[in-house]
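1. Sequence and predicted model, in that order:
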Amino acid sequence: MAADKAKALQEVSRVLSYIEKPELAPEDKDAIVKDSVENFNENVNPGWLLYRKSVSTDATFVEWEDSAETFKDVYGKEFIDVLGGYGIYMCGHRNPEILKYVKAQLDRYALHSQELIDPLRGYLAKILSMITPGDLQYAFFCNGGAEAVEMALKLARLATGKQWYISMTGGFHGKSMGAVSVNGKGTYREKYKPLIPGVMHVDFGNAEALEKAISNLIKTGETVAGVILEPIQGEAGIILPPEGYLQKVREICDKYDVVLIFDEIQTGMGRTGTMWACEQSGVVPDILIYGKAFGGGVMPITGIIARPHLWTEDIKENPWILGSPTFGGNPLACAAALATIKFMLENDLPAQVAEKGEYMLGKIMELKAKHPVLVDVRGKGFLIGLDYPTPEMGWAVSKGLFKRGVLTGGTLNNAKTNRIEPPGIMSYETMDKMLNILDETLTEVEVDFGVTWENVASLNV
């Protein structure tokens, strides 16, 4: 089909008019919903609509605006957000204390020339080194989580000259080729084989298996560049490590001179009750990966920060050998990250999350004692997993919450677990409202599936 520039101009002008309007007319709302379904089916991926239908029954819920703890669809239906963009909205939706600095930077200049020194990148790197543990010092900024994982993997090889990586079963690090290779779930790996060679997986939480894997590789003439893991596994279903595990991993990496990489894309920036989850164990990684909440829910920005001994002469002599993302560390994103750090420090958001998370976890444990369908609850801060006997029941809880105006995270690859990741600024009043809705939903699912205390053990798959 030939390009039709005149028709494209007409269409783009119509779409931009929706963005400009303070209020949409009823016919505008209907058109946006109709267009969105058609556009996703014809030009994005029809599977996305099927995925949404599994939670929302139909696909006509079109997100249009948000504020603080909630978002609204195009017709104004409001949802309490306890998914938080899988960790993005620690500071809430459209936090005004972050937006004002991004708007101010936008009025000055939006992107950088790529050649001159852009000051906000330097300021952000310095301040990041001040809020991360130990001697983490040199920062590299990217746009997405998987890209940051790639930088960490590449840095480990560049700095050491070694080859193999050890990752954890159940781990999730993104969907670019290197990230998929270190992922620990077959669902994300099988279709991309052959993957990047030199990756071995061991069980998360088993330090002895990790040491054995490294030792055996070295005995057979191989070299190990890095160990990568999440301090708390997110996509796997909020899996916490055994006590002392991270300390043992640090000792093993020191013993064999292996780079320790912590993927804190989801657990970082206050999500687990401290600025970084690794602080709770007293362990400093060689490379820390950050993202999601780092841009304050306003701009995408991710990256790595590393200990100085990894910044070798090769990287200093050729600053672009590690990577040169065109938009990585751009002024708007850096302004958002700087404002995010300011907001978190001024309000001690990690401490708030620790307190609120303890409250929410306690209340959910009370629901567990009341509802047989809720078979397990675990988490730290505002990273909480709720387990059900079957994936179907997990989806039913997600759907029941959604129809009552609460968005949570049940995933296609681990639907037995709902992820609770609300904004860190969420009020106790909103938490209580959500918990009452969860109570009502659990009762409904138990009735629909015939779940009782007597039969729940036999239903668990």
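-> Yep, that arrived.
2. contacts and neighbour counts: CA atoms only from here.
-> Will do.
3. For the residue nearest to residue 373 when sequence neighbours are not counted, the count of nearby residues, please.
-> In space, and not counting its chain neighbours, residue 373 is closest to residue 388: 5.8 Å by C-alpha to C-alpha, 6 or more residues apart in numbering. By other C-alpha atoms under 10 Å, 25 other residues sit near residue 388.
4. Which SSE is immediately downstream of the one helix or strand residue 19 maps to?
-> Per DSSP states H and E: residue 19 is located in helix 5-20. Downstream of helix 5-20, the first helix or strand assigned by DSSP H and E is helix 26-39.
5. alright, now check it against this:
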Amino acid sequence: MASKGRLVQTVARFALSSRLQGRVPVIVQSHAQSTSTQPSDSQQPPSVTLSTEDLIQMEHKFSAHNYHPISVVFAKAKDVEVWDPEGSKYLDFLSAYSAVNQGHGNQKIIDALIEQAQRLTLSSRAFHNDKFPVFAKMLTSMFGYEMMLPMNTGAEGVETSIKLARKWAYEKKGISKDEAVVISCCGCFHGRTMAAISMSCDNEATRGFGPLLGGQAKVDFGDASALEKLLQEKGDKVAAFLFEPIQGEAGVVMPPDGYLKKVRQLCTKYNVLMIADEIQTGIARTGRLLACDWEDVRPDVVILGKALGAGVLPVSAVLADADIMLCIRPGEHGSTFGGNPLASAVGIAALEVVTEQNLSERSDKMGQEFREQLRGIQKDYPNLIKEVRGRGLLNAVVLNQADLGNATAYDVCMGLKNRGILAKPTHGNIIRLSPPLTIKREQVAQASKALREVFEFDLADMKLHAEDRSPPKTPDACDRCGRYKYVMPETEL
């Protein structure tokens, strides 16, 4: 009880300090002021309302600075709409990096969470539970694979797929001990673990974290000829080719038509596992259940995450057939929380919502309309918008930095925020736009209208206020290959 009292005092002191420093007023209700019927010695915490600025400063002081978020605080959300502590409403056009495909707070999923939480939350895999087998059967049936391995986060799914590929390579392909190679793509993003950043071309992700893991090889994304050449040279030691069907974090980079089919042919020819990281692109995001479905390609291994938990819980899984999956045996890989009954119940409901609400078809249709609207803006502002690209409701607007002056895509996103649209830039000059798949036509139009108005009414002031800044820094050459993988317009190099 004493520690609880100290926590109450700490929050109250912070709130009072915030008020005295001139920020938005903070309401602190003492026990004496409370009209509660609770006894005076009940140690009930005071009612403390913190403003957006208070909360951001608190996070900045007490949390690691490993993100650079847009300055808005989520206090409540429903479907596509989000409210901050002051009650201002926004449309979410990031969806927690596609984790909220089913919309914030989908009632069916929340009901499944509550019902299961009241029954059983965790057994660990040391024992069986009554939800995980149902989830496993549903997931494998829905995606057409024989088996699945449950984990929690997307990064864990990537780590699992790499371990699985190496184990398969030694047991089934006959690669000599410790010589297995996993090929990945330049510009990839597979998470922030050591194995994932060891594949990265992003210096910010890798510098200061070495030594990176070995057993890696790289090819350019979308270049099937480069992949074939590498397989000709090293194919006898290659365990897998790990790739994103569309590179999300790199800025919604699209492969050329036919690329996925060619990759499938090459992996089959050289006896290499084709591993699709569909953590962001999967579960209806691109207008198909999997992005690989656009070319009717079946990878050997599929990694799912994000929307598998519908933004309610972290849920991920690796899918493969038995001849691959059973290379991992008891004691060789696992997770205390992977396959827990609470996550399983949420995963079942998340997949049911995708099917019942036809979210793949909805994403395809809404995405086509959205890109048409964005290309209409591009037509009117050809010097500002270099490219509009995407599939389904995974889209990006690539800005021409030369026409922004010292202003940036982050400034444009702040302009969108001020007009009620929440989006986030990636790699300097790219704005990713990926709302929940439940979005309505008028909400899509609202976002397009906001972007047009930022260009029409706000950009001149943005440029003016950015004049005293240093010009946006051109990214360094990649430490791995010496090339400029993440660049703004080529004229700036």
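-> Okay, I see it. Remember, it's a predicted structure, so these values are computed and weren't measured experimentally.
6. Overlay the chains and give the TM-score.
-> Overlay of the two chains. TM-score (TM-score structural alignment, normalised by the length of structure 1): 0.87; 426 aligned residues with a C-alpha RMSD of 2.5 Å.
7. OK, contacts around the residue nearest to residue 373 of structure 1?
-> 373-376, 394, 416-417, 460 (C-alpha atoms under 8 Å, 6 or more residues apart in numbering).
8. what do you get if the cut-off is 6 Å, keeping everything else the same?
-> 373-375, 394, 416 (C-alpha atoms under 6 Å, 6 or more residues apart in numbering).
9. follow-up on the earlier one: how about the helix holding residue 19 of structure 1, which residues are buried there?
-> Buried residues in helix 5-20 of structure 1, counting neighbours by 16 or more other C-alpha atoms under 10 Å, are absent.
10. picking up where we left off before, so which of the contacts of residue 388 of structure 1 is the most crowded?
-> Highest count within the contacts of residue 388 of structure 1 by other C-alpha under 10 Å belongs to residue 373, 28 neighbours.
11. At which residues are the strands of the stretch 1-150 of structure 1 located?
-> Along the stretch 1-150 of structure 1, counting by DSSP state E, counting those that start in this stretch, strands occupy 63-67, 70-73, 78-81, 138-142.
12. and in structure 2, which of the contacts of residue 388 of structure 1 remain?
-> Retained in structure 2: 373-375, 416, out of the contacts of residue 388 of structure 1 (criterion both residues aligned by TM-score structural alignment, their matches' C-alpha atoms under 6 Å).
13. Please identify which of those residues is nearest to residue 315 of structure 1.
-> residue 416 (44.1 Å; C-alpha to C-alpha).
14. Show me what that closest one aligns to in structure 2.
-> The alignment partner of residue 416 of structure 1 in structure 2, by TM-score structural alignment, is residue 429.
15. Also residue 20 of structure 1?
-> Using TM-score structural alignment, residue 20 of structure 1 lines up with nothing in structure 2.
16. Please report the distance of residue 20 of structure 1 from residue 332 of structure 1.
-> Using C-alpha to C-alpha, to the nearest Å, we find residue 20 of structure 1 at a distance of 21 Å from residue 332 of structure 1.
17. circling back to that earlier point, surely the match of residue 416 of structure 1 and residue 407 touch.
-> No: Residue 429 of structure 2 is beyond contact range of residue 407, at 9.9 Å (criterion: C-alpha atoms under 6 Å).
18. Quick check: the aligned residue for residue 309 of structure 2 in structure 1?
-> In structure 1, residue 309 of structure 2 lands on residue 295 (TM-score structural alignment).
19. quick one: that match and residue 336 touch, right?
-> Yes: with contact defined as C-alpha under 6 Å, residue 295 of structure 1 reaches residue 336; the gap is 5.3 Å.
20. could you pull out the strands for the stretch 251-400 of structure 1?
-> Counting by DSSP E, counting those that start in this stretch, the strands of the stretch 251-400 of structure 1 are 259-263, 287-290, 302-306, 376-380, 383-387.
21. which stretch among these comes nearest residue 404 of structure 1?
-> Here strand 383-387 is closest among these (C-alpha to C-alpha), at 18.0 Å.
22. Identify the residues contacting the closest one?
-> Strand 383-387 of structure 1 has contacts (C-alpha under 6 Å, 6+ apart) with 238, 374-378, 416-421.
23. Pull out the buried members of those.
-> 238, 374-375, 377-378, 416-421.
24. Name the nearest residue to the residue mapped onto residue 386 of structure 1 from structure 2, sequence neighbours excluded.
-> Using TM-score structural alignment as the criterion, the counterpart of residue 386 of structure 1 in structure 2 is residue 397. Closest residue in space to residue 397 of structure 2, ignoring its immediate chain neighbours: residue 388 at 4.8 Å, by C-alpha to C-alpha, 6+ apart.
25. Aligned counterpart of the one you found in structure 1, please.
-> In structure 1, residue 388 of structure 2 lands on residue 377 (TM-score structural alignment).
26. if I look at the residue nearest the centre of structure 1, how far off is residue 115 of structure 1?
-> Nearest residue to the geometric centre of structure 1 (C-alpha atoms, centre = their mean): residue 266, 4.0 Å. Distance, residue 266 of structure 1 to residue 115 of structure 1, using C-alpha to C-alpha: 32 Å.
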